[in-house]
Structure formats: structure tokens, C-alpha cells
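**Student:** okay, structure incoming, though there's no sequence with it:
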């Protein structure tokens, strides 16, 4: 089973369980925030919001 199939199975299962959905969203937000920090660190902190 590929990682995509495993990931999609996890997402579908999480949607069925409200608690798991909240946990999945929090994990995705955390990963996104880490990615933004890493991108900012490698490109220099020149991100302007607004």
C-alpha cells in the first residue's frame, strides 16, 4: 500500500470521528506552521502580512 493510500484512508477515517478530525486539523496546521517557519528561515524573514 502506498503512502498516499494510507494517508487517504487515515483522512477518511478521521472524517468519521469528530475527535479524530479535530486532531487531524491540528496536526495539519502544526505541519503548515513548521513549513512556513522553515521557508522563512531559508529565504530570510521578509514575509509581509497585510
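**Tutor:** That came in fine, so what should we check first? What you see is a predicted model; the values in this text were computed from it and never measured.
**Student:** rest of the way, CA atoms for contacts and neighbours
**Tutor:** Noted.
**Student:** show me the biggest helix of this structure in terms of residues.
**Tutor:** Looking across the chain with DSSP state H, the single longest helix is helix 18-43.
**Student:** which helices and strands sit right next to that helix?
**Tutor:** Packed against helix 18-43, as judged by 3 or more C-alpha pairs under 8 Å, 6 or more residues apart in numbering; DSSP states H and E, are the following elements: helix 3-16.
**Student:** included below, for side-by-side comparison, is a second structure:
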């Protein structure tokens, strides 16, 4: 579900990981984003697992 950027900022501030997607008329892909201060072993593992899909 696509959300307003304000929601994404709040999620990142609270330590959650989000998927930031670009426009359908560009690459139409997403990037996993988390604030560096919340990047721990569990989130890094999730990056590795989801990043290969």
C-alpha cells in the first residue's frame, strides 16, 4: 500500500524499516530503508533475506 511521505518519515523515526518505491515510469523498484541508528543484526538479516527476492 502506498502511503504519503509523511507516514514514511514517522515510521523511519520510530525505528521501522520501510520499502521506498519509485515511479512506475522509472525502474518501478523498491529500496529497503531504515535509520542508521536502528540498523541492528535483525534488520540486516531481513535486508539480506528480502533483498534477494
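**Tutor:** The structure has been received and is ready for your questions. Every value quoted in this text rests on a predicted model; they were computed, and no experiment measured them.
**Student:** got a TM-score for the pair?
**Tutor:** Scored against TM-score structural alignment, normalised by the length of structure 1, the superposed chains reach a TM-score of 0.29; 31 aligned residues with a C-alpha RMSD of 3.1 Å.
**Student:** re the thing from before, now do the longest helix of structure 1 and helix 3-16, the angle between them.
**Tutor:** 130 degrees (axes from the mean of the first three to the mean of the last three C-alpha atoms, to 10 degrees).
**Student:** what residues sit buried inside helix 18-43 of structure 1?
**Tutor:** 21, 24 (16 or more other C-alpha atoms under 10 Å).
**Student:** return the distance of it from the chain's centre.
**Tutor:** Relative to its parent chain, helix 18-43 of structure 1 has a centroid offset of 4 Å by C-alpha atoms, centre = their mean, to the nearest Å.
**Student:** let me see the contact set for residue 8 of structure 2.
**Tutor:** residue 18 (C-alpha atoms under 8 Å, 6 or more residues apart in numbering).
**Student:** what separation do you get for it and residue 18 of structure 2?
**Tutor:** 7 Å (C-alpha to C-alpha, to the nearest Å).
**Student:** and for residue 5 of structure 2?
**Tutor:** From residue 5 of structure 2 to residue 18 of structure 2 the distance is 11 Å (C-alpha to C-alpha).
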